[in-house]
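> Have a look; sequence and predicted model below, questions after that.
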Amino acid sequence: MSDVSSGRDRDRDEEGRARNARPRDGLGRPLPYGAEGVARQPEGVVRTPQETVAEAQALLDAGRPFHAHEVFEDAWKSGPDEERGLWRALAQLAVGLTHAARGNTAGGARLLRRGAAGLTAWAEATGRSAPYGIDLPSLDAWATALAEKVEEGAPTPDAATNAPRLRP
C-alpha cells in the first residue's frame, strides 16, 4: 500500500498495519534507512510487574528511556484495569525524559509533570505508594526536579545520567 501524501510505500508489519521500519537511535529517533540503529523493543510482550520494572530500569540505566516507555506501555495495555494509571504514568515519565534528552524542553517538562501527577493520583486513589517496590514519592520528586531544570534552560540532560531509580 502507498502513503498517498508522500507517494512512498509505507512500511507494514506482518498483519498489514503501518509500522516504520527505519532504524532508530537510543532515544527512539528515526535514522536513515540502512543506518545502524539500536534493537527495538518488541511490542505487546506480557511481563510480570517485577519483570516490567526490572527491564524498564535496565533500559533507563542504559540511556534508552524511549525503549523503557515501550515496556511500560506493554504493562499499561496488558495489565489489570486498576493498574493502568500506574503504568501509563511511568510511561509518561520515560517519554518525558526521552523528549528532554532530545532537546524538546517544553514537551519533556510537560510529560514529566503529567507522569508525576498521574503517579500521585494513582497512589491517592489506591492508597499504595510503593507498588512492586516502585518508590512513587521519589519518582514524583525526580520528575518535578528534572522538569524544573529543563524549563530553567539547563543543558540538555543525558538520558542515562538522569535516569530515575524506580526502586530504592
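Structure received.

> switch to C-alpha atoms for all contacts and neighbour counts from now on
Fine.

> in the chain, which helix has the most residues?
Counting residues, the longest helix found in the chain (DSSP state H) is helix 105-126.

> Okay, buried residues for that helix please.
Along helix 105-126, these residues count as buried under the neighbour rule (16 or more other C-alpha atoms under 10 Å): 105, 107-120, 122-123.

> Which strands and helices lie in contact with that helix?
Secondary-structure packing of helix 105-126 (3 or more C-alpha pairs under 8 Å, 6 or more residues apart in numbering; DSSP states H and E): helix 84-101, helix 136-151.

> Between those helices, which one is closest to residue 163.
Among the helices and strands packed on helix 105-126, the nearest to residue 163 by C-alpha to C-alpha is helix 84-101 (7.8 Å).

> The structure to be compared is supplied as follows:
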Amino acid sequence: MAESERDRDSAGRARSARPRDGLGRPLPYGAEGVERQPEGVVRTAAETLREAQRLLDEGKPFHAHEVFEDAWKSGPEEERALWRGMAQLAVGLTHAARGNRTGGVRLLRRGAVGIGAYPDPHGIDVAGLAAWARALARRVEAAGAGTDEAVDAAGESPRLTR
C-alpha cells in the first residue's frame, strides 16, 4: 500500500485498520480479530485499573497497555511516569506472550523500575507488581535464549491492586 493510501482514523492520523489478535498482532485484512480499544479515552484512575485488569484477565495485555497509555497521556503530569510504567509492564507481558523474550524481559524490568517511585497510588500494589515483573522476567530469561516459547498471557496476568 502506498504512503498516500495508508489507513487513517477520523482525525486523519495514520492508523492501521487491519484486525488484530488478542495479543495485538496484525491479522490480514478481512480476518476476524479482537475488538480494539478506542484511543484517547479519559478515565478515572479507578476506571483505568478496572478496565486494564479485565483485559489482563482475558489474556489481552496489549489492549491493557492501550488503556494505560490513555492514562499516561491524559493524566496529571506527576503521574505520567506511573502510567507509563504500568503500560511497560503490560507490553512486557505482551512480548513474553508473543515469544519475544528479549523485549519482554527488557520491558518488564523497565516497568518495574518506572512504577517503583510511587507509594501505592490509587490502591495499586506497586511492590507486588514490581516483584511479579522481576520474577516473570527472570523466568522468561531463564527459559533460554534462542527459544520462542511464549508465556500464557492470561495465566501470567498480575493483580494490579491490593
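On my side now, so go ahead. Small disclaimer: the values here were computed from a predicted structure and weren't measured.

> Touching, residue 22 of structure 1 and residue 29? I think so.
No. Using C-alpha atoms under 8 Å, residue 22 of structure 1 is not in contact with residue 29; the gap is 9.4 Å.

> neighbour-wise, which of the two wins?
Neighbour comparison, residue 22 of structure 1 and residue 29: the larger count goes to residue 22, with 16 against 13 (by other C-alpha atoms under 10 Å).

> In space, what's closest to the more buried one - neighbours in sequence excluded?
Spatial nearest neighbour of residue 22 of structure 1, chain neighbours left out: residue 33 (5.3 Å); criterion: C-alpha to C-alpha, 6 or more residues apart in numbering.

> A helix includes the one you found, no?
No. Membership of residue 33 of structure 1 in a helix is not supported by DSSP: H, G, I helix; E, B strand; the rest coil, which gives coil.

> Now do the contacts for the equivalent of it over in structure 2.
Mapped onto structure 2 by TM-score structural alignment, residue 33 of structure 1 lines up with residue 29. Taking C-alpha atoms under 8 Å, 6 or more residues apart in numbering, we find residue 29 of structure 2 in contact with 17, 18, 19.

> So the first one sits against residue 7, correct?
What that stands for is residue 17 of structure 2. Yes. Here residue 17 of structure 2 reaches residue 7: they are 6.0 Å apart, a contact under C-alpha under 8 Å.

> before we move on, the earlier item: deepest-packed of the helices and strands packed on helix 105-126 of structure 1, please.
helix 84-101 (a mean of 26; mean count of other C-alpha atoms under 10 Å).
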